[in-house]
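Q: quick one, structure for this:
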Amino acid sequence: MSWRDELRPASFRGVAFETRGHELGGGRRLARHEYPQRDEPYLEDMGKKAREYKVQAFVIGPDYRAARDALLEALEQSGPGELVHPFFGRRSVVAGEFGLKESTEEGGMATFSLVFTEAGKLAEPDVDIDLPAELLASQETAFDEVANDFAESFDVSGLPAWSLDDIEAAINDFLSLDAFKAVANEVSGFVSRVADLVMRPVDFANSVIGLVRRLTDVSSILSTPYMPVRAWRTQSVQAETTTRGVVAKQQAAVNMLFHRAALVQETATLQATDGPTALETRQQVEAARQLVLEHFDTHDVTPGLPRPAPALAAALKALQVNTLVYLRRQSAALPQVYALQLLEATPAVVLAYDLYQNLRADEIVRRNAVRHPGFVPAGVPLEVTSQ
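A: Below you'll find the model as predicted:
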């Protein structure tokens, strides 16, 4: 088969035309750098140039004007179109400048000088959300809204001294939890100022949040029951305005402040890369996810609790969603734990090499509380990771 037999009928956007010849332009995009006192330039390769097809085309015949007008319309449309090139076949191109020539000497014919550039594809950069940053931002917003919501509901002005003692007792109930033992010095400083802080709700809320944010384990706070429904909630409106009723409201506000601050801080502890809250396996991530869901659900559905303001409700929902997305991403990158039982005692370093082809003996010893790294016991279930 000769080259003539392989030529394809030319067309653009389905409009046929004849050709006399073509030119192809291409190559590499080079950035030339020339420096003072240097005889040799440096050429930086910036990638392949877009191919440019120059085609000498024509339409001919008694009704050539209809074919001419159809080709003009196709050339002036925006966006890429399909060019059937006689030599290169089908190409996605964009029509650029063109020239049209007609003369009385060549009647019944229109000649075109066409320039097509390969269209390529719009390759946009992949967008990867910075999940840790998103989660951190939602935590900051949630903390701010927790403080704002508390400040709107807490007011001890005009209450007698005994009522302030009752409110401080509610505060001390939380400060005596195991969670705060790790920040005993900060708690001592807070307690010395609490009588003054309760008169300034915003400062009080921010001080409580500041304490909670220093904690790496808030489980003892979140396991403390929310303040139960008090009698004043089921009594008359007048009863709610009594001193006892007002004190109960403030105690409930304090209870909710500690709980909400801990709820937000729990999501922050999940981002730890070391320490007791670091997530190292998919099973740990799943357990953490279940706890997050349980604690948010308890906050949302426990009857009789004061409902959050709309801004706080939105902030907590955004925090919950970002936390769950973050945990899903973490789970995909972490190994899975499975059980293994040895037939005979084996040194941890040998077992690590058999499992992982590296020296992760310390991980095996730590995960299974092995007494001596030289003797990983046989006949007992061991936890090892998948990678």
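
Q: only C-alpha atoms for contact and neighbour calcs from this point on.
A: Will do.

Q: Gly89 versus Glu6, what's the distance?
A: Taking CA to CA, to the nearest Å as the measure, Glu6 falls 10 Å from Gly89.

Q: now Pro160
A: Taking CA to CA, one finds Pro160 at 92 Å from Gly89.

Q: what's the longest strand in this structure?
A: When the chain is parsed with DSSP state E, its longest strand is strand 89-101.

Q: between strand 89-101 and the following helix or strand past it, find me the angle.
A: Sequence order places strand 109-118 as the next helix or strand after strand 89-101, per DSSP states H and E. For strand 109-118 against strand 89-101, the angle by axes from the mean of the first three to the mean of the last three CA atoms, to 10 degrees is 130 degrees.

Q: chain center to strand 109-118, what's the gap?
A: Centroid displacement of strand 109-118 relative to its chain, using CA atoms, centre = their mean, to the nearest Å, is 49 Å.

Q: structure for this one too, so we can compare:
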Amino acid sequence: MKSTGQGRFRGVPFWVYKEQRSRGGRRVVRREYPLREHGGADDLGKKLPEHTFTLSLTGDDAQAQRVRLTQALNAPGPGELLHPDWGTLSVLVDNFESRYSVDNQRLVEFTVTVVPVADETAPTVAQDTAGVVNRQGDSTLAALFSTLADGWQASLHDAQALMDTVSEQANTLESALNGLGLLADMQSFTASFTALRGNIQGLITTPDRLALAFKGIFQGIQRLPAYPQPEQIKNRARAPVSPQPGALQHQIVQLADRLDSALVRQDRQRDRQGLQPTTRSTMQLLHNTLRLAVAVVQVQMLSSLLTASLAAVSQNAPAQVLPRAASPAPRQLSDSGSVWLESTPDVVRVSQQVARRLDACALTTSALGYQSLALQVRALSRAFVADLSHRGVALPGLIQASVTTTEPALVTLYRISGDARDTARFIRRNRLRHPLFVPGGERVEVLCG
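A: This next block holds a predicted model:
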């Protein structure tokens, strides 16, 4: 008996013995037809490689070794094969047979056929959660203003109060957009507000046109990221940092927060004494519709902002490796300030805030008697949370660290992370007034991974 070396399968040792065979080739399909002299063949790709080898077990305990190897060969799933000629392979056992002679039970032979496990996995279907949010947002926005048109009730007794309410809401929207510096660059917005204010008396008696006028304003806000960004926005940076991805979406998200607060404040200050119940219901419907429209636009902008953040992450340099000692216990993130979806904690915080706002608006809508619309708002809330939860895991994590002494931002970032290439984002994220001075005693945030 001559062996070529020792091998192992699932930890059970054996000796490679006699012949070793490997099979391969191409998956050729022949095209042959009856009563025809000609044919052909097609190449359908590479065959799966297959290895057949003979092994031996020797010694006084050869039968015990046979039992152990048989159990290893019959075990489900792939196993690790260590072969002296083929190296280490992850294989599946196709078939095997064992042989031994009753007059010499100190020698057992096996013939084993194995197939290597495929390295590639089958493609998985990825759900377009961002597309679901956009489609759900568009349908919710359409349902909002359709509900406004259907539920609008104008009374001649309170016509002036309704006109004042519509005018106040239009002024609030225009003032908020003026804060972005866009109206000078977007003539369509200017025309929409001019037409709305100039024909309020006619619009309150034709709810379809009124709803269409407000809907056009919010659809214009939705389309803003597709337009060229005005230089007025690009030059408004508070610190010497490079432009960030999704800058316009970020400003629209902040605009939505301010606009929602302004609408709530305006509604609380409105005098409803002496108004008829139908007029009060109409005012409440208009207020709720505009708040929901603001929330829908904010949801779509946040989803778009996450897309821009993920694109920026995929183009960045290799991730920073943070020392474990520099990771103190995490603190609660502040709810105020900029909304840049740059880390997983940012995604969690923003999704919870917006979901709470949408759920509150859904409850108000249901209380007003519009259950179908309330269900659509809840569906949008679920789609938004699912989108951020599904895609947000690809963003880096976040740590907080204390600064012991006043030092430049570049030094602080390098001391915490070992890499100072992302100083611009570190300055912006921590709202540092000057890049050369990080005050001692402050806690700063650093993206990790």
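
Q: the longest strand of the first structure - contacts with which helices or strands?
A: Applying 3 or more CA pairs under 8 Å, 6 or more residues apart in numbering; DSSP states H and E, one finds that strand 89-101 of the first structure makes contact with strand 81-85, strand 109-118.

Q: okay, and the nearest residue to Thr140 of the second structure once chain neighbours are set aside sits in which element?
A: Residue nearest to Thr140 of the second structure in three dimensions, not counting chain neighbours: Gln376, with 6.2 Å by CA to CA, 6 or more residues apart in numbering. Assessed by DSSP H and E, Gln376 of the second structure sits inside helix 371-392.

Q: turn the helices and strands packed on strand 89-101 of the first structure into JSON lines, including distance to Asp126 of the first structure and mean neighbour count.
A: Formatted as JSON lines, those follow (distance: least, CA to CA, whole Å; neighbours: other CA atoms under 10 Å):
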{"stretch": "strand 81-85", "distance to Asp126 of the first structure": "26", "mean neighbour count": "20"}
{"stretch": "strand 109-118", "distance to Asp126 of the first structure": "23", "mean neighbour count": "20"}
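
Q: got the contact list for the most centrally placed residue in the first structure?
A: The structure's the first structure has its C-alpha centroid closest to Leu131; by CA atoms, centre = their mean the separation is 3.1 Å. Each residue near Leu131 of the first structure by CA atoms under 8 Å, 6 or more residues apart in numbering is listed here: Asn322, Val325, Tyr326.

Q: look up the closest residue to the second one, ignoring the ones flanking it.
A: With CA to CA, 6+ apart as the measure, Leu131 is the residue that lies nearest to Val325 of the first structure, at 7.9 Å, once sequence neighbours are left out.

Q: counterpart of the one you found in the second structure?
A: Under the alignment defined by TM-score structural alignment, Leu131 of the first structure is paired with Thr129 of the second structure.

Q: what are the boundaries of the helices in the stretch 101-250 of the first structure?
A: With helices called from DSSP state H, counting those that start in this stretch, the stretch 101-250 of the first structure shows them at 131-153, 161-175, 184-197, 201-212, 219-222, 231-234, 237-240, 243-269.

Q: deepest of the ones you listed, which one?
A: Highest mean neighbour count of the helices of the stretch 101-250 of the first structure: helix 243-269, a mean of 22 (counted as mean count of other CA atoms under 10 Å).

Q: so how much does it differ from the second structure once superposed?
A: After superposition onto the second structure, helix 243-269 of the first structure lies on average 2.1 Å away from the residues it aligns with, using mean CA distance after the TM-score superposition for the first structure.

Q: map the residue nearest to Thr140 of the second structure onto the first structure.
A: So, by TM-score structural alignment, Gln376 of the second structure is matched to Ala315.

Q: so who does its match touch?
A: Ser138, Thr141, Ala142, Glu145.

Q: mind checking how far stretch 168-179 of the first structure is from the chain centre?
A: For stretch 168-179 of the first structure, the distance to the chain centre is 36 Å (CA atoms, centre = their mean).

Q: now stretch 138-145 of the first structure
A: 17 Å.

Q: and stretch 172-182 of the first structure, by the same measure?
A: 34 Å.

Q: cool, stretch 338-353 of the second structure as well?
A: Computed by CA atoms, centre = their mean, the chain-centroid distance of stretch 338-353 of the second structure equals 11 Å.

Q: any idea how far Gly5 of the second structure is from Gln20 of the second structure?
A: The gap separating Gln20 of the second structure from Gly5 of the second structure is 12 Å, by CA to CA.

Q: likewise Glu407 of the second structure?
A: From Glu407 of the second structure to Gly5 of the second structure the distance is 64 Å (CA to CA).

Q: what's the answer for Ser175 of the second structure, then?
A: Ser175 of the second structure is 84 Å from Gly5 of the second structure, by CA to CA.

Q: and Ser98 of the second structure, what helix or strand is that in?
A: Assigned by DSSP H and E, Ser98 of the second structure belongs to strand 87-101.

Q: list the contacts of that strand.
A: 73-74, 77-83, 107-117.

Q: PyMOL command to pick out the buried ones of those residues?
A: Buried residues among the contacts of strand 87-101 of the second structure (16 or more other CA atoms under 10 Å), as a PyMOL selection:
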select buried, resi 73+78+79+81+82+83+107+108+109+110+111+112+113+114+115+116+117
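
Q: which ones among the contacts of strand 87-101 of the second structure map onto helices?
A: Cross-referencing those against helices under DSSP state H gives Leu73, Asn74.
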